Structure formats: structure tokens, C-alpha cells
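1. missing the sequence, but the structure's below:
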């Protein structure tokens, strides 16, 4: 059995899927299984995925007859995986050939690691680089400052890094009960491994985050829901904090970091205020 499973959810991703899957097929770390879950695409996504499965037994394609929605399709891949190490891959992202090897090396080097994230390279539609979000390891001697540093600097694309699957499953069962929204679920999922200092990263693992021509999924929440999300996210953050086996004084000193984390990871305060004003005038 493979040592690492990569789950690729796709819906109408024919424009970018082949590049994404090819970057997985050519990884230098070979002991992998790639599961592509096609969510009843109306384009050639399923056929593209099947062409990889026909040529490489490490690929497996799940073809849904009806669209179950992006969220169930995304999380179903985690449930399909039978390995202890797992990662998601967006159908419009791709990576360098050493991506998995570099992240797996982080697990091999430190048994405490539960998430190893990449450097995220944001690529414009014309192929130019818009931004590079590197992993900056904490250097501070105090635990509060180290955790605070990672809270403020870990990039969102780390959710597409390499996870210890049992830990991720346990985190999701707990955090999804406390925070039942999809927006910012990735930051909520990463919070426990940040607090436990079991997350790291490698800037030798490059995740290229593409920008498609048009969004396939979009949502514009009313201000009331935005306020609810902010409150729920903040409460869930502090639920994670209070369960830590830390002295009370450390928890209290970390609280300002968590308040800032909650403000910037969901909907920012002033963005929510502006939408509220637009809806009432």
C-alpha cells in the first residue's frame, strides 16, 4: 500500500487539471496514491483524470453521477484515504517535482510534526508571479512568541501541505462541531497544530497557486452571517486555547494573538461593517 494519499477534488477543471495531475505523476517521491473525485463535471475533467489512471496505476478516479457540492466532494477524499499521511490538491494548483519528498522529509526528521506546509507561489493568469508566501520558522525562545509568530504568518495554502491523517480527522471532528461554517475552516483546522507547535514548512516544496479565468464557486454573505461567523470563529479559537495544558498566565498572554487571528482569518471587522452599512442604506 502507498504511504501517502493525495486527494484531488474537481468540478469543471479541464483547463488546469492536466497540469495539476502531471505535477503529481512526476513527483520524485513515488510511493503515493492519487484519488481524483470528479463531482459530475460537465466538461472533460473526468476523461482527463481517467487518462492518467489508464497510464499509471497510482491514480484512481471516482466519478459522481450527481453533483454533491464542493464541500462534501472535498472532504470525502479524506475519508477515502487509507494511509496515515494525506494531502489535498486543488485542480488548478501544481507543484515542483520535489514537493512531496521535501514535506515527507519533515515528518521523517521530527516525529512531533503533524502538518508540513509548502511555500506558496501565487501565479497570475498570464503566468507572472504575483506573490510568494514563504514559510518563516519561529526563532523566539518564548513559547507564546513562537506560537504567535506562526499564527500571524502561516500561509493559507499550508492546508494543502502534508497532514498526519489521524490528527487531521480528530481536529476536524472537534473544530467542525465548534465552527460550523465553511469560510475560514482551513484556518480553524490549522489552529490546533499551530498551538501544539506540531506544524512546520519547507520552502523547497513549491505550491503554485493558479488563478482561473472565472470562479466556479462564489459566495457573498450578508452582514448578519458575517457577524455570526466572526463570533463563532472567535469562540472556537478560545475553546482550543482553554483546552491546552498551559499555565493560565501563558493562555492569557496568547489571547491577544488569538483575537487578532480571529479578526484577520474570517471577515475583517471593517469589511463586515462596510457590508452592514451598504445593506441598510
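-> Received it, and whenever you're ready, just let me know what you need. Values in this document were obtained by computation on a predicted structure and should not be read as measured data.
2. going by C-alpha atoms from here, please, whenever you check contacts or count neighbours.
-> Fine.
3. stretch 167-174: how far from the chain's middle?
-> Computed by CA atoms, centre = their mean, to the nearest Å, the separation of stretch 167-174 from the middle of its chain amounts to 14 Å.
4. try it against this one:
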């Protein structure tokens, strides 16, 4: 089928050393029952066979554009590049290790077409293992926020600490372009989802399925220093400052969109979130790490030990 106009959907697939799974991810995109899309692959200077695999798919299907970075920009910049190069009315980030159900795009496009207030259509997210076999994991579904205010949607998403189904759902391009996009720290996606919640509502497309793969090299399983190097190769490996950077990012977001929601409301919700005792403790540890990374590690280890003892006592308590 020839497309004389811009594609309705753009899919951005940022990848680094993804030879184990990227072919399966691409095949699941090409096998969609929705045809009007482009696939933009941004290869972050992979050193394995990723380039060969992606270039072969691009040679066989004109809907694919393969772009290779001269150096590793970090995951944040590479994710943003995939969006910057896209041309569609709707946009989706694709993980190189995930698999889309055949009707994913059809159902998500329909959900966004049906209501202009929706800025993200998200699927049901089911787990698979490294061999592609189903696991018992089913991601939670957040409450319906369709009739709520932007300030309340922001509060819910800030407290959610991330949500893969929405992160890898289908986004409205004209809303996403108004955002800060990804910043170079691990957890930036949490702030970006909160920002999108200020701009519109999220809707579930229950018949759209995303299979999320769990495997040993998945970013969420890496230690914080390695996660920072994945997001930003030029960052400090000694102290990732993940939480404090997210707080600063969220403050920048609420200021950026102060015409949508008055600063007082969003800052109130942000402060209520930050004052959670566990978050206060994390911020304290990050501050200690500026002076003494060794002391930070000792305090963190002591805190984890105390939590384990508390859980052990509670597990032995009669129910």
C-alpha cells in the first residue's frame, strides 16, 4: 500500500545492543493489522549485531527508517531523538525487548480518534520471560481519571512512580511536543507521564496488548550507577541523584504549565508527595553522598537491613 501523505502513526524504537530481542520486536510491529505507520529505529552506536539486524529489516520494508548515532548519546537523548525524527499524528515509543499484540495500533488509534481530550491510549500489559513465554505478571490499571482535574491527574501520576503501559502506549504528538521530553536521569519517564497528565486524559484500550519482557539485562534490574550510565554516559557514577533530579524536573514541569494549573495547586501536590518519609530518607542519602559516598552506602545498607528485620518480624506475627 502506497502512502502519499504523512503516516498517521510513528513508532520510535531506540535501541542499544539489542541483538537478542530486537528482531522479534520489529516483526511484531510489521505484523500489525494497522498499516499506516512508520518505524524510526535510532541505534545508539550498538557494538553487537543490532545494526545488521535492523538494516536488513529496513531494506525489506520501506516503512522503516534506520538511524545510527555516531556515539552513545544515552537512553534519554536516544528516546528523544526517535520522537524528534517522527512525522505522525500519533507516536509510540517501542522497547527493543517488548512485543506488540497484532491489534495494538488499531485499538489505540481508535481510542485516541474517539476523544480529542485523550493524550495517551494505553494497553493491557502482560509479562513474558526471556524466551517469550507468558509469566504471571499483569501490570496494575490505575483508576479512571477521565472526569478529574489536571491537578488531580498530576498528583496521581506523580505518586504512581511510573507506569509502563502508559509509557509505551500511543501518544498524541501535538501534546507530547509541548513537554520537556526525557531528561538524562533514571526515572525521567515518571515525570514525563505526570506532565502529560496535565495536558489531557489517559484512556485504556483493553483489547490492545503489550507483552513486556523480563530478563537479566533489563534496565530496571541494573544498579543505580549502571542505570545512570545507561541514561547518560557522561553522568557521575558515584551518586546518581535519581530522586532529587526527578523533583527538580517536576518543579520545572509545573512552572512550564502554570497557565494550565496554578502553581500553588501543583506545588502543593508535589510537596505532599516529597514529604513521604521514605522519599525524605532517599533525598537525605543523596545529600550525604555529595560529602561522603562511603557514608551514604553504609547508611543505605543499614536502612535496608532494618527494613528486612521489620518485614521478618511482621511475617512471623500471627495473622
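-> Alright, I've got the coordinates. Just so we're clear, the structure is a prediction, and the values are computed from it rather than from any experiment.
5. can you give me the TM-score here?
-> Structural agreement between the two chains, given as a TM-score (TM-score structural alignment, normalised by the length of the first structure), stands at 0.79; 270 aligned residues with a CA RMSD of 3.4 Å.
6. three-state assignment of the aligned partner of residue 122 of the second structure in the first structure?
-> Taking TM-score structural alignment, residue 122 of the second structure has residue 117 as its aligned residue in the first structure. Following DSSP: H, G, I helix; E, B strand; the rest coil, residue 117 of the first structure is assigned to strand.
7. next one: residue 117 of the first structure from residue 271 of the first structure, what distance?
-> Distance from residue 117 of the first structure to residue 271 of the first structure, counting by CA to CA, to the nearest Å: 28 Å.
8. those two: which is more packed in?
-> Summary of the neighbour comparison: residue 117 of the first structure and residue 271, criterion other CA atoms under 10 Å, with residue 117 having more neighbours (29 against 12).
9. thought that one was touching residue 161?
-> Yes: with contacts defined as CA atoms under 8 Å, residue 117 of the first structure counts as touching residue 161 at a distance of 4.3 Å.
10. between the two, which contacts overlap?
-> Shared between the contact lists of residue 117 of the first structure and residue 161 (criterion: CA atoms under 8 Å, 6 or more residues apart in numbering) are residues residue 103.
11. which residues does the equivalent of residue 11 of the first structure over in the second structure contact?
-> Counting by TM-score structural alignment, residue 11 of the first structure corresponds to residue 16 in the second structure. Applying CA under 8 Å, 6+ apart, we find residue 16 of the second structure in contact with 43-46, 50.
12. and what of residue 137 of the first structure?
-> Residue 137 of the first structure makes contacts with 150, 200-201, as judged by CA under 8 Å, 6+ apart.
13. give the buried residues for the lengthiest helix in the first structure.
-> Longest helix in the first structure, counting residues (DSSP state H): helix 223-242. Using 16 or more other CA atoms under 10 Å as the test for burial, helix 223-242 of the first structure gives 223, 226-227, 229-237, 240-241.
14. now swap in stretch 185-193 of the first structure and tell me
-> Across stretch 185-193 of the first structure, burial judged by 16+ other CA under 10 Å covers 185-193.
15. so it aligns onto which residues of the second structure?
-> So in the second structure, the equivalent range for stretch 185-193 of the first structure is 188-196, judged by TM-score structural alignment.
16. any idea how far the residue nearest in space to the middle of the first structure is from residue 116 of the first structure?
-> The centre of the first structure sits closest to residue 159, judged by CA atoms, centre = their mean, with a distance of 2.0 Å. Here the distance between residue 159 of the first structure and residue 116 of the first structure works out to 9 Å (CA to CA).
17. show me what contacts the equivalent of the residue nearest to the centre of the first structure over in the second structure?
-> Matched to the second structure by TM-score structural alignment, residue 159 of the first structure sits across from residue 167. Residue 167 of the second structure is in contact with 93, 189, 193, counting by CA under 8 Å, 6+ apart.
18. hmm, 10 Å instead?
-> With CA atoms under 10 Å, 6 or more residues apart in numbering as the criterion, the residues that contact residue 167 of the second structure are 92-94, 120-122, 189-190, 192-193.
19. how about residue 280 of the second structure?
-> Under the criterion of CA under 10 Å, 6+ apart, the contact partners of residue 280 of the second structure comprise 243, 273-274, 286.
20. would you map the helices across the first structure?
-> For the first structure, the helices defined by DSSP H occupy 17-25, 45-55, 70-80, 99-109, 143-153, 165-178, 185-195, 223-242, 248-265, 269-280.
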